[in-house]
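Participant: sequence and predicted structure below; questions after.
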Amino acid sequence: MNLRAVTSIYQFEMARAGRTLLQSLVSPVLSTSLYFVVFGAAIGSRIQEVEGVSYGAFIVPGLIMLMLLTQSVSNASFGIFFPKFTGTIYEVMSAPISYLEIVLGYVGAAASKSIILGLIILGTSTFFVDLHIQHPFMMVLFLVLTAVTFSLLGFIIGIWADGFEKLQLVPLLVITPLTFLGGSFYSIDMLPPFWQAVTLANPVVYLVSGFRWSFFGISDVSVIASLLMVAVFLAVSLAVVSWIFRTGFRLRP
């Protein structure tokens, strides 16, 4: 394992986040604060509690997961797309480092930025609601696994995309709608039986539900199912990344 190469890629990507601090950090935190104002104040005045948890606190895991999914995909996709766009990716690939080390550098940096952002949003939420995390270890586990998995997905999107427009296609048209419809701001038990069954086909439901369980001990689906869904996501993403480097898909000129 060439740790120096992995560290160099990782540090370069983390430094890029520091140069775009307003976009990388301040903007998501402000957006989250607005969600608290709109959903917590407006809707929270009508929905006092959900399964014994105040509505303001209930939406915290959903907000963190929303930001975590979108930021993981965006950070990783842009991180690998820009070197491909400028042509510097070929210098990286010709260096004496393995594909695994390249993935570790780019995906590790994207996941780290998303985890840091998620923790900052968690800290920001304490200014609006009282939070007591019942299962902190499981909370960190879900946070890390989800960030790594969707950073891998973003890495795949960054290689697949042949233009800046495609980088935003999946986050805007797929990830964000699935997260909003995945129980981020409500319990699926509040839906009619038919729509509950339809919602269970949304994989994001399992991520949000498991993450919420780590906070309050309540969930729409079993925690085992949530962990299995994350594991399936991770395995599929790793398989696709492995196939990309074996075939040179969108990497060979």
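Facilitator: In hand now; what should we look at? As the structure is a prediction and not an experimental result, all values here were calculated from the model. Residues are numbered from 1 along each chain as shown.

Participant: all contacts plus neighbour counts: C-alpha atoms, from now on.
Facilitator: Will do.

Participant: residue ranges for the helices of the stretch 101-250 of the chain, please.
Facilitator: Under the criterion DSSP state H, counting those that start in this stretch, the stretch 101-250 of the chain carries helices at the ranges 136-160, 164-170, 176-180, 193-199, 203-216, 223-247.

Participant: out of those helices, nearest to Leu22?
Facilitator: helix 164-170 (18.9 Å; CA to CA).

Participant: so the most centrally placed residue in the chain is in which element?
Facilitator: When CA atoms, centre = their mean is applied to the chain, the residue found nearest the centroid is Leu69 (2.2 Å). Taking DSSP states H and E as the definition, Leu69 sits inside helix 60-86.

Participant: for that helix, packing partners?
Facilitator: helix 27-35, helix 89-94, helix 99-125, helix 136-160, helix 164-170, helix 176-180, helix 203-216 (3 or more CA pairs under 8 Å, 6 or more residues apart in numbering; DSSP states H and E).

Participant: what inclination does the third one have with respect to helix 60-86?
Facilitator: Going by axes from the mean of the first three to the mean of the last three CA atoms, to 10 degrees, helix 99-125 is angled at 140 degrees with respect to helix 60-86.

Participant: buried residues, helix 99-125. List them.
Facilitator: 101-115, 117-118, 121-122, 125 (16 or more other CA atoms under 10 Å).

Participant: hang on, the earlier thing: tell me the angle the helix holding Leu69 makes with helix 27-35.
Facilitator: Computed with the same axes, to 10 degrees, the direction of helix 60-86 lies at 150 degrees from that of helix 27-35.

Participant: adding another structure so you can compare the two:
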Amino acid sequence: MNVHAIRVIFQREMARFYRTIMESLISPVISTSLYFVVFGAAIGSRIETVEGVTYGAFIVPGLIMLTVITQSVSNASFAIHFPKFIGSIYELLSAPVSYLEIVIGYVGAAAVKSILIGLVILGTAYIFVDLPIAHPFAMFALLSVTSFSFSIFGFIIGIWAKDFQQLQLIPLLVLTPLIFLGGSFYSVDMLPGVWRTIALFNPVVYLMSVFRWSFFDTADVPIAISLAAIVLFTTICMGVVWWIFRTGWRIRQ
């Protein structure tokens, strides 16, 4: 394992984050504040509690997941697509660096960025609501796993995309609707029977459910099923990345 190569890739990606750190951190703070004003004040005044939790506190896990998922995909996809777009990826592929080390460097940096942003949103939430965390270690572990798994997914999108328009296609048309329909701002149990059944086909529901459990000790879906769904998604993404480098699809072709 070439630790030096991983560190160089990681530090280069983090340096890009540090150059825009004010925008990277202030943006989620402003967005979170606006969500609290719109959802917490406007809707929260009509929905006092959900599953015994104030609505303002209830939406916090959803806000964190919403931002962490989108940031993970965005950071990782751009990080690998840009060198592919300008052709510098061939220098990286010809260097004495394994595919695993390339993935660890890019995905690791994207995941760390998302974790930091998620923690900033969590800190911002405390300004507006009294937020309990029933399982803090599980919460941080789930935050880390989510950042890692969706950074891998973003890595795949970055390799798949042929231009910057395609880079935004899946996040806008697929990922964002799944997040909003995955119980970010409501409980799946609030849906009528048929629609709840349909919602269970949304993989984001399982992620939202177990992450909300780490805060309030309640879940829409059994914890074991949610964890199994997360492991399955991560395993599939890792398998796709292995296949990409094994065949050279969209990299050497």
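Facilitator: Now that the structure is in, tell me what you want to look at. This structure is a prediction, so every number in the text was calculated from the model and none was measured.

Participant: can you give me the angle the helix holding Leu69 of structure 1 makes with helix 203-216?
Facilitator: Angle of helix 60-86 of structure 1 versus helix 203-216, following the same axes, to 10 degrees, is 130 degrees.

Participant: how far out from the middle of the chain is helix 60-86 of structure 1?
Facilitator: From the chain centre to the centre of helix 60-86 of structure 1 is a distance of 7 Å (CA atoms, centre = their mean, to the nearest Å).

Participant: mean per-residue distance, it versus structure 2.
Facilitator: When structure 2 is superposed, helix 60-86 of structure 1 averages 0.4 Å from its matched positions, counting by mean CA distance after the TM-score superposition for structure 1.

Participant: in that helix, what's buried?
Facilitator: Using 16+ other CA under 10 Å as the test for burial, helix 60-86 of structure 1 gives 60-82, 84-85.

Participant: what angle sits between it and helix 136-160?
Facilitator: 30 degrees.

Participant: for the nearest residue to Phe58 of structure 2 once chain neighbours are set aside, what are its contacts?
Facilitator: Leaving aside its sequence neighbours, Phe58 of structure 2 sits nearest to Val50 (CA to CA, 6 or more residues apart in numbering; 6.9 Å). Val50 of structure 2 is in contact with 58, 186-187, counting by CA atoms under 8 Å, 6 or more residues apart in numbering.

Participant: who wins for most neighbours among these?
Facilitator: For the contacts of Val50 of structure 2, the largest neighbour count, defined by other CA atoms under 10 Å, is 25 neighbours, found at Phe58.

Participant: residues contacting that one?
Facilitator: Phe58 of structure 2 neighbours (CA under 8 Å, 6+ apart): 50, 185, 212.

Participant: need those residues in JSON lines with distance to Leu227 of structure 2, can you?
Facilitator: Below are those laid out as JSON lines (distance: CA to CA, whole Å):
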{"residue": "Val50", "distance to Leu227 of structure 2": "23"}
{"residue": "Phe185", "distance to Leu227 of structure 2": "21"}
{"residue": "Arg212", "distance to Leu227 of structure 2": "13"}
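
Participant: just the residues you listed now: which is nearest Leu34 of structure 2?
Facilitator: Nearest to Leu34 of structure 2 among the contacts of Phe58 of structure 2: Phe185, at 13.9 Å, using CA to CA.

Participant: gap between Ser187 of structure 1 and Phe39 of structure 1?
Facilitator: 14 Å (CA to CA, to the nearest Å).

Participant: actually Trp195 of structure 1, not the one I typed
Facilitator: For Trp195 of structure 1 relative to Phe39 of structure 1 (CA to CA), the value is 22 Å.

Participant: the more surrounded of these two?
Facilitator: For Trp195 of structure 1 versus Phe39, neighbours defined as other CA under 10 Å are more numerous around Phe39 (16 against 12).

Participant: and the more buried one, what's its match in structure 2?
Facilitator: In structure 2, Phe39 of structure 1 lines up with Phe39, judged by TM-score structural alignment.

Participant: which residue packs closest to its match, ignoring adjacent ones?
Facilitator: In space, and not counting its chain neighbours, Phe39 of structure 2 is closest to Gly56: 7.6 Å by CA to CA, 6+ apart.

Participant: what's the helix or strand for that neighbour?
Facilitator: Short version: Gly56 of structure 2 belongs to helix 55-58, going by DSSP H and E.

Participant: can you tell me what Ser214 of structure 1 aligns to in structure 2?
Facilitator: Matched by TM-score structural alignment, Ser214 of structure 1 corresponds to Ser214 in structure 2.

Participant: surely that match meets Ala141?
Facilitator: No: Ser214 of structure 2 lies out of contact with Ala141 (CA atoms under 8 Å); the separation is 9.8 Å.

Participant: which of those two has more neighbours?
Facilitator: Ser214 (22 against 14).

Participant: so who does that one touch?
Facilitator: Ser214 of structure 2 is in contact with 133-136, 138-139, counting by CA under 8 Å, 6+ apart.

Participant: try it again at 6 Å.
Facilitator: By CA atoms under 6 Å, 6 or more residues apart in numbering, Ser214 of structure 2 lies in contact with 134-135, 139.
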